[in-house]
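Undergrad: have a look; sequence and predicted model below, questions after that.
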Amino acid sequence: MLLNTTLRDLERRAAALSLPNQAVIDGACVDALSGATFDNPGPRDGKLLNQVAACDGADVDRAVAAARRAFEDERWRGQGPRAKKAVLHRLADLMAAHADELALLESLDTGKPLHDAANVDIPLAIGTTRYYAEALDKVYGEVGPSPADRISMAVHEPLGVIGAIVPWNFPLHMAMWKVAPALAMGNSVVLKPAEQSPMTAIRLGELALEAGLPAGVLNVVPGLGAVAGQAIGRHMDVDMVAFTGSGPVGRQLMVYAGESNLKRVSLELGGKSPQIVFADCPDFEAAAQAAAWGVFYNQGEVCTAASRLLVQKDVKDAFVARVVEIAAGIAVGDPLDPETRFGAMISERQMATALRYIATAEAEGGELKIGGGRTRLETGGYYVQPTIFDGLNPGSTLAREEVFGPVLGVLSFDTPDQAIALANDTVFGLAAGLWTSDLSLGHKAAKKLRAGLVWVNGWDACDITMPFGGFKQSGFGRDRSLHALHKYADLKAISITLR
């Protein structure tokens, strides 16, 4: 229903929204103790959306204290699986009932097409909540092969207080990748959304209370990463930090963990993902569409973006020409327009970063095939054209560094061994893909690619049932699937001697 209307109607609905701007701590919506706020501009037009509570160390202290009280008195973890499941399903029901509101908030906050927020982001967040609601009673312990006079068991127990620090590219979806399994295992959570996209996380905290989640079990502390994020990372009473974001921040969180209470850290830190097209590609058009949308979806602001396209020389010119043709048909538009599939970048800073990488690629001799600049300047928003560079040197900046924007670099290869070597020639290892009709080659290449996710004859061809995470400097720990539940639990051995 949301998308079956006009842009003008959607603008009116957006203008009428109540924009969330407070922290959610210990069951109440509150301002920061200092009274401080930060500006939250909209990427669509660069205008101020609202001012949001700027939580600092004092606010994190009270959120962590509330989470610890809730954990220790067992108001949540002490409930049985059926009761927890019912609350999480009620939360999913409320998210579904407010799906239009959440999609509008997400689009306004991030600049992503409302079409994607409504059809992808919010439904996936709801689905993740339901998945872990159903999964929480599927976690079993073990009975050990003990002597006759002893019973030995290994049981899973929640860790305690989880600090979840989530990114701005898929705010609610990424939040639920962490919040849902952490809650399912009986933990309390302090959620810190990115300052660029705080609104759906705050609304989530409000809906969780309405769903019956006890006060203090889920706290939301908006604020600047260097302040609120650091306070979570350094906190002596946070048992684990689950983070998705940049490599430098991930490294800093590990330092904070070592300097504080040796809290556990789970990191997903992005990538420079290769998509390899062999000459025997089974579906030329599908591969070309995947090559284009693998990097241009969500304006390239995707940690698994296929930002390196490796094409075998026999088909490279024809293949790249088709990808360029597809890119030429991608219209950069108003995120609230139901027809838009490519919107604004998250911020002026991120737009400037993408433009800087484009300038560097040109200076280093890359052949600009399409795009290369800012667009829709009259709106005041942060829009960059879909951009493709051919003829990259494997050592060039664009071939090695993550842009997190709509910029594709093309390299060529002769043999499968060269393709694998090029694909693995990066400090990252989040995702990789390949297209071939040779089943043997597909199997061998998938095993040799150093990445946490590998797709053969498809891109991003996975869902909540499969683990998500990387190798090398893309981090460690897994979101999604049943594996995520174990991340938020500890394993305790109990032995009972029979007398």
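TA: Structure's in. What do you need?

Undergrad: make it CA atoms for all contacts and neighbour counts henceforth
TA: Will do.

Undergrad: what about the strands in the stretch 101-250 of the chain?
TA: In the stretch 101-250 of the chain, the strands defined using DSSP state E, counting those that start in this stretch lie at 142-143, 150-158, 161-165, 188-192, 218-220, 240-244.

Undergrad: and here is the other one:
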Amino acid sequence: IAEPVTCVPGAESEMSSSGTPDLPVLLTDLKIQYTKIFINNEWHDSVSGKKFPVFNPATEEELCQVEEGDKEDVDKAVKAARQAFQIGSPWRTMDASERGRLLYKLADLIERDRLLLATMESMNGGKLYSNAYLNDLAGCIKTLRYCAGWADKIQGRTIPIDGNFFTYTRHEPIGVCGQIIPWNFPLVMLIWKIGPALSCGNTVVVKPAEQTPLTALHVASLIKEAGFPPGVVNIVPGYGPTAGAAISSHMDIDKVAFTGSTEVGKLIKEAAGKSNLKRVTLELGGKSPCIVLADADLDNAVEFAHHGVFYHQGQCCIAASRIFCGRINL
């Protein structure tokens, strides 16, 4: 939060008493442009023709209707992702440094649209606008640039062994990765999942949370603008029991990553095992402690413990929902 904030050109902003730019005023005339399914760098209607409403949770106002993807739409997205991952495709033949350049470009585009994305994240998810702009968007931009730097630094090893042999290891991308995003940090979790996957050369099929799909769909437009080849990133909004389940059990998805509840995580792991035994990464419910040592500044500890459990109304994977406290003499 302490980092200097550069106001978006053309955005109205308040000035602090020191004369430095402060948080820009959020957009009051937000225009939602992208509500369709994103496959192969193109926008698609759902196969079923269904749509679902997206709301502002603070006012219960319907913001728009979004195309509702299901199993058939996931199939289309997986085919596009698999085609983009084929040997000889533009993505597979691309230099690693070029993958990094595309990720840097995506970070620049998100920085350009930072005000719009922060406003959208606040209106669609009920998140404090200041948190969205100062924390979430700043973190997304830095994460993409970090992942961009790794693209050409993924190295294998040469192993000295006895005899007339040459032994080495190399790291290769896993393949098509299914990624299921939660509603509490929609944009952050999207970037945390696609950034490393794309840096390593994978292709992805993403299902954003049905409550908060709008920033993911806007980022899809930026992925195309950045120059990623068709099929590398595909985004299918929809519900967990349909689109999410189709990703978890799909026979041509090589890995699934999910952030959400323990209950749903168990279902995803079971579906992955019963299908093609795909790899699974799960970030589920936690019980993070706040540790207060006996010699701590008690006033400071109380303030940070309060922040730790109530940040983002407690809807945070590392919310400090319990306290380990040493013996403190009051």
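TA: Structure received. This one's a predicted model, so the numbers in the text were calculated from it and none came from an experiment.

Undergrad: rewinding a little: and F38 of the first structure, which of the strands of the stretch 101-250 of the first structure is closest to it?
TA: F38 of the first structure lies closest to strand 188-192 among those, at 14.3 Å (CA to CA).

Undergrad: tell me the residues of the second structure aligned with the closest one.
TA: Aligned using TM-score structural alignment, strand 188-192 of the first structure spans residues 203-207 in the second structure.

Undergrad: counterpart of L109 of the second structure in the first structure?
TA: Using TM-score structural alignment, L109 of the second structure sits opposite L94 in the first structure.

Undergrad: tally of neighbours for the residue nearest to its match when sequence neighbours are not counted?
TA: Nearest-residue entry for L94 of the first structure: L207, 6.6 Å, with adjacent residues in sequence omitted and distances by CA to CA, 6 or more residues apart in numbering. L207 of the first structure is flanked by 19 other residues according to other CA atoms under 10 Å.

Undergrad: and the aligned partner of G139 of the second structure in the first structure, how close does it get to M95 of the first structure?
TA: Matched by TM-score structural alignment, G139 of the second structure corresponds to L124 in the first structure. Computed with CA to CA, to the nearest Å, the distance linking L124 of the first structure and M95 of the first structure is 11 Å.

Undergrad: if I pick the residue nearest the centre of the first structure, what's in contact with it?
TA: Centroid-nearest residue in the first structure, with CA atoms, centre = their mean: M174, separated by 4.2 Å. Residues counted as contacts of M174 of the first structure (CA atoms under 8 Å, 6 or more residues apart in numbering) are 125, 166-167.

Undergrad: so which of those residues persist in the second structure?
TA: Counting by both residues aligned by TM-score structural alignment, their matches' CA atoms under 8 Å, the second structure reproduces these contacts from those: 166-167.

Undergrad: circling back to that earlier point, of all the strands of the stretch 101-250 of the first structure, which one is nearest T497 of the first structure?
TA: The nearest among these, by CA to CA, is strand 150-158 at 4.4 Å.

Undergrad: quick one: the closest one to the second structure mean distance?
TA: Superposed on the second structure, strand 150-158 of the first structure shows a mean distance of 0.9 Å to its aligned residues (mean CA distance after the TM-score superposition for the first structure).

Undergrad: and that strand, which stretch of the second structure?
TA: Against the second structure, strand 150-158 of the first structure falls on residues 165-173 (TM-score structural alignment).

Undergrad: show me the contact partners of that stretch.
TA: 154-161, 200-202.

Undergrad: ok so, going back, surely the match of L109 of the second structure touches E206?
TA: No: L94 of the first structure is beyond contact range of E206, at 10.3 Å (criterion: CA atoms under 8 Å).

Undergrad: and these two? Which one has more around it.
TA: E206 (22 against 17).

Undergrad: so what's the aligned residue in the second structure for the more buried one up against?
TA: Structural correspondence for E206 of the first structure with respect to the second structure (TM-score structural alignment): S221. By CA under 8 Å, 6+ apart, the residues touching S221 of the second structure are Y34.
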